[in-house]
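*Asks:* Model the following, please.
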Amino acid sequence: MRRFAAAQFQHNFDPNKVLYLTGDINYCSIYLADGKQTLTSRTLKWYSDRWPSFIRIHKGSLVNPLHVQRCVQISPILAHVVMQDGSTLSIGRRRIPTVINELRNRIKGESQFPKPCN
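*Replies:* Now for the predicted structure:
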């Protein structure tokens, strides 16, 4: 388990128990598998540099591919991922093919992930 110092508090996050992170300017909300949410004073870039297995699906979202339930592509410019807790996160329109390919490569259940539209 890694320990990250955030301002005056230290949070212990096991990356495997983190579902996803959302960013808002210089703050980051971390959503855990047990339903808890934590606000930290770190950026998404800071976390993405330290947790390279996580996938940046949008300017404001970083997901743990281990907790992605499925990916839904509605059109070539509209898609989202569904997490294990049932929450949906939009995929940036320019990142759709890359995100789907990364998820397909990292997770064996390829039938859950559509082929990118050209």
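*Asks:* contacts and neighbour counts: CA atoms only from here.
*Replies:* Noted.
*Asks:* So which bits of the helix or strand harbouring Leu21 are buried?
*Replies:* Element membership for Leu21 (DSSP states H and E) is strand 18-24. Using 16 or more other CA atoms under 10 Å as the test for burial, strand 18-24 gives 18-23.
*Asks:* Run through the neighbouring helices and strands of it.
*Replies:* With contacts defined as 3 or more CA pairs under 8 Å, 6 or more residues apart in numbering; DSSP states H and E, strand 18-24 has these neighbours: strand 27-32, helix 44-50, strand 61-63.
*Asks:* Recalculate using a threshold of 6 Å.
*Replies:* Packed against strand 18-24 by the contact rule (3 or more CA pairs under 6 Å, 6 or more residues apart in numbering; DSSP states H and E) you find strand 27-32, strand 61-63.
*Asks:* this one as well, want them side by side:
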Amino acid sequence: MIQSVSNVIEKNGKTIKENNLELKHNISIGTLVEVKYDEWYGDGACEKVHARLFIVAHGRDCDGTPLYSLCHHKTISQYNKISIKIGFTESDLKIIEQTNNVKKGKFVLEWK
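*Replies:* Down below sits the predicted model:
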């Protein structure tokens, strides 16, 4: 019999999914965050991303893990839905304080 990982019972007697559903989203919608990732697709296709985007929605993975959706606009509209990036965990994100320098584009997106 195949068992879903999210149905595995943990030490506290609850499933992984039950425990994950108790986790809260700790970053508010509208917060500016920085995300970095690279993805290898094979045959030379790849993606390297370093971006500052706004959290526009909260969601959950199939195992209940809190996820965040990001966009270059603070709010979702019919015109920017296609540019929303989904499926980021809190550990993928770094909160960025919106100082005047940040708002003017100074000292941003330095890949180290």
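*Asks:* Superposing both, give me the TM-score.
*Replies:* Scored against TM-score structural alignment, normalised by the length of the second structure, the superposed chains reach a TM-score of 0.31; 53 aligned residues with a CA RMSD of 3.9 Å.
*Asks:* Make JSON lines out of the buried residues of strand 18-24 of the first structure and add distance to Gln73 of the first structure.
*Replies:* Shown next, in JSON lines, are the buried residues of strand 18-24 of the first structure (distance: CA to CA, whole Å):
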{"residue": "Val18", "distance to Gln73 of the first structure": "24"}
{"residue": "Leu19", "distance to Gln73 of the first structure": "20"}
{"residue": "Tyr20", "distance to Gln73 of the first structure": "19"}
{"residue": "Leu21", "distance to Gln73 of the first structure": "21"}
{"residue": "Thr22", "distance to Gln73 of the first structure": "21"}
{"residue": "Gly23", "distance to Gln73 of the first structure": "23"}
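*Asks:* Of the residues you listed, just say which sits nearest to Ile30 of the first structure.
*Replies:* Closest approach to Ile30 of the first structure among the buried residues of strand 18-24 of the first structure (CA to CA): Leu21, at 4.6 Å.
*Asks:* Now the closest one. Nearest residue, chain neighbours left out?
*Replies:* Take Leu21 of the first structure and drop its neighbours on the chain: the residue closest to it by CA to CA, 6 or more residues apart in numbering is Ile30, 4.6 Å away.
*Asks:* can you point me to the longest helix in the first structure?
*Replies:* For the first structure, the helix reaching the highest residue count under DSSP state H is reported as helix 96-106.
*Asks:* Show me which residues of the helix or strand where Glu47 of the second structure lies are buried.
*Replies:* Using DSSP H and E, Glu47 of the second structure sits within strand 45-60. Across strand 45-60 of the second structure, burial judged by 16+ other CA under 10 Å covers 51-60.
*Asks:* pretty sure the residue nearest to Leu21 of the first structure contacts Thr38?
*Replies:* Yes: Ile30 of the first structure lies in contact with Thr38 (CA atoms under 6 Å); the separation is 5.1 Å.
*Asks:* Of these two, which one has the most company?
*Replies:* More crowded of Ile30 of the first structure and Thr38, by other CA atoms under 10 Å: Ile30, with 19 against 11.
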